[in-house]
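In: Please work out how this folds:
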Amino acid sequence: MCSMCFKPLEWKRLRCQFLRKLKDVTAKFISRTPSLAPPLLRMHFHDCFVRGCDGSVLLNSTSKNQAEKAAIPNQFLIGYQVIDAVKSAVEKICPGVVSCADIVALVARDAITLIKGPSWQVELGRRDGTVSIASEALNKLPSPFMNITQLKASFQSVGLSVKDLAVLSGGHTIGISHCIGVNPRLFNFTGKGDTDPSLDPKYLAKLRRTCKPGECTTILPMDSSPKKFDIDYYTTVSNRRRLFQSDAALLDDTETKTYIQQHLSHAGSMRFFDDFGVSMVNMGRIGVLTGKNGEIRKQCAFVN
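Out: Prediction:
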């Protein structure tokens, strides 16, 4: 962060002010619509995996370029109004100082904390990128259809470990998805009109009643308590009752499977919360722009 623009005591005061204002604005949205917390977490994840944590996921498309927002994995992202409201409020306190990339990271943390999930220390000082390309989002974001080999390669490509994969996948304990993310497992898993044999048969039957072949938009809860940040995710993975193939794939690797087995009781919840915070800090360091690289956007949806 450009603390050189201010005297040390003044910067400390301004920093406290903007952090408090950011949390207050975020809290107003989450108190009215708690369901915004999962997509705000997802927005941070989708931002960091493409060009690093540079706010590129926030940029609008132009007549000459389709931005990341237009990519299929991002078309269900919501919560941009929260980022814009926070940016507007923070600009009134310290204009031209706090990047949109930092705001995405801070809002994700505060939103999860406000629904009684884990908290973590967000490192600040990111600058905003000026490039956003839809095809890069399509190619670089981990897919719900990936197997364990593909998932490990995807995380390794951005400097994250296999443990980070097991931990951050636990973010799927909250929120919703749509039939588009699970339909291949239900009706055409290997291209022969079959189903994914790794799915629990009762859960498979339930999903097939909800999602019809070719249907994309019906909403599905991510697990049995989609509003609560807890360790039920690991229980449902173990019981083969997850929506995504990428979640089920965690049972196909010794390290990720061991992590899951360690969190099958309530006693593992605090360890998971601690681990989640560490992995979120790791993720927040991906491809960060600092110094003279990038810019501090005046509006998050547009380059300066």
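In: going forward, measure contacts between C-alpha atoms and count neighbours the same way
Out: OK.
In: which residues sit in contact with residue 18?
Out: The contact partners of residue 18, taken as Cα atoms under 8 Å, 6 or more residues apart in numbering, are 90, 93-94.
In: Check which element follows the host helix or strand of it along the chain.
Out: For residue 18, the element it lies in under DSSP states H and E is helix 8-32. On the C-terminal side of helix 8-32, the closest following helix or strand by DSSP H and E is helix 37-48.
In: in the stretch 201-304 of the chain, which spans are helices?
Out: For the stretch 201-304 of the chain, the helices defined by DSSP state H, counting those that start in this stretch occupy 201-210, 232-238, 245-248, 254-261, 269-283.
In: Turn the ones you listed into CSV, columns for mean neighbour count.
Out: Formatted as CSV, those follow (neighbours: other Cα atoms under 10 Å):
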stretch, mean neighbour count
helix 201-210, 14
helix 232-238, 23
helix 245-248, 23
helix 254-261, 16
helix 269-283, 18
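In: Please generate a structure for the following sequence too, so the two can be compared:
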Amino acid sequence: MSALLASLLIFSLFTSATSLSSNYYAKTCPNVESLVRKAVRDAATSDKKVPAALLRMHFHDCFIRGCDASVLLDSKGKNKAEKDGPPNISLHAFYVIDNAKKAVESACPGIVSCADILALAARDSVVLSGGPSWDVPKGRKDGRTSLASETLQLPFPTFNISQLQKSFAQRGLSLDDLVALSGGHTLGFSHCSSFKSRIHNFNSVTDVDPSLNPSFAASLKKICPVKNAKNAGVPMDPSSTSFDNKYYKLIFQKKVLFSSDKALLDLPKTRNLAAKFAGSKYAFTNAFVNSMIKMSSITGGQEVRKNCRVVN
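Out: Reported below is the predicted structural model:
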């Protein structure tokens, strides 16, 4: 009963946003998309890690209290905000959203939410990385609550398929969404801490997870020794700045970093979807777009912040 109540409590934080619209700012801030796109492009030109960072930031925002920009709020006094929670310590590129917000506020003060700016920035990040574009539904509001303790609700790299399915279902997301959104791991970098349990002291029988490709595991062990690997890590895949479907191919080659990645092989449905996406970039990108729109349409905010780092 307690588990059921917990699930209902989490789900109650999320509401599907029927009021969102792709032309929400058509009259009030018609240039919002170009302003955000410029901020993202300018940042990505000087730092190739920016697109992956913004996509991850949007995902981490939506999975806590809905897509309400609560991940952007700074800690204040005794309140430790989401961005300082354990899973979010490695989030970065908040300055890109600050820059976009400043430009948007200059053009249309008090109109566009930080949550909408983050959703647009995530889309633009995918496009800049060679991925698909889509019409982002807009009209989100910004939240006033941000708690580091709630970041423990995020799906962890160590999750098995049952834990992943439960986490996504609590947000109204299906197994199809789970497999498609996992493809976001085609971009970015992972620190050793997120996968070290697979290459060191895996269990009482073996040091390395037997589901890892042996040569791949050996290469990871060199980069991530037992000690002195605090800031070390590796790209999520060899083409980690390009939005492609190689991630799914790596799953079947046993060359993915996270337990949660290889977990997609553990159910017939998720395995079949992963195989479909491995064989067709077109199928993957179509599914990814649909699932991104669905995830980013989970709302929960109350205001339009003037500054994305503080409540009004």
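In: Could you quantify their similarity as a TM-score?
Out: Scored against TM-score structural alignment, normalised by the length of structure 1, the superposed chains reach a TM-score of 0.91; 291 aligned residues with a Cα RMSD of 1.9 Å.
In: Can I get the helices of the stretch 201-304 of structure 1 in JSON lines including distance to residue 298 of structure 1?
Out: Shown next, in JSON lines, are the helices of the stretch 201-304 of structure 1 (distance: least, Cα to Cα, whole Å):
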{"stretch": "helix 201-210", "distance to residue 298 of structure 1": "44"}
{"stretch": "helix 232-238", "distance to residue 298 of structure 1": "38"}
{"stretch": "helix 245-248", "distance to residue 298 of structure 1": "37"}
{"stretch": "helix 254-261", "distance to residue 298 of structure 1": "41"}
{"stretch": "helix 269-283", "distance to residue 298 of structure 1": "25"}
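In: What does residue 53 of structure 1 correspond to in structure 2?
Out: Matched to structure 2 by TM-score structural alignment, residue 53 of structure 1 sits across from residue 67.
In: follow-up on the earlier one: nearest to residue 171 of structure 1 among the contacts of residue 18 of structure 1?
Out: Comparing these against residue 171 of structure 1 with Cα to Cα places residue 90 closest, at 27.5 Å.
In: For the match of residue 53 of structure 1, grab the count of nearby residues.
Out: 30 (other Cα atoms under 10 Å).
In: Report the separation between the closest residue to it other than its chain neighbours and residue 164 of structure 2.
Out: Leaving out its chain neighbours, the residue that sits closest to residue 67 of structure 2 by Cα to Cα, 6 or more residues apart in numbering is residue 299, at 5.1 Å. Taking Cα to Cα, to the nearest Å as the measure, residue 299 of structure 2 falls 21 Å from residue 164 of structure 2.
In: same check, this time on residue 187 of structure 2
Out: 20 Å.
In: So those two - more neighbours on which side?
Out: More neighbours surround residue 187 than the other of residue 187 of structure 2 and residue 164, with 27 against 20 (other Cα under 10 Å).
In: excluding its backbone neighbours, what's nearest the equivalent of the more buried one over in structure 1?
Out: Residue pairing (TM-score structural alignment): residue 187 of structure 2 is matched to residue 174 of structure 1. Computed as Cα to Cα, 6+ apart, the closest residue to residue 174 of structure 1 that is not its neighbour in sequence is residue 226, at 4.2 Å.
In: what does that neighbour align to in structure 2?
Out: Match for residue 226 of structure 1 (TM-score structural alignment): residue 240.
In: ok, now which ones touch that match?
Out: Taking Cα under 8 Å, 6+ apart, one finds 186-189 in contact with residue 240 of structure 2.
In: Next: residue 93 of structure 2.
Out: 50, 53-54.
In: Most neighbours among these, which one?
Out: Highest count within the contacts of residue 93 of structure 2 by other Cα under 10 Å belongs to residue 54, 27 neighbours.
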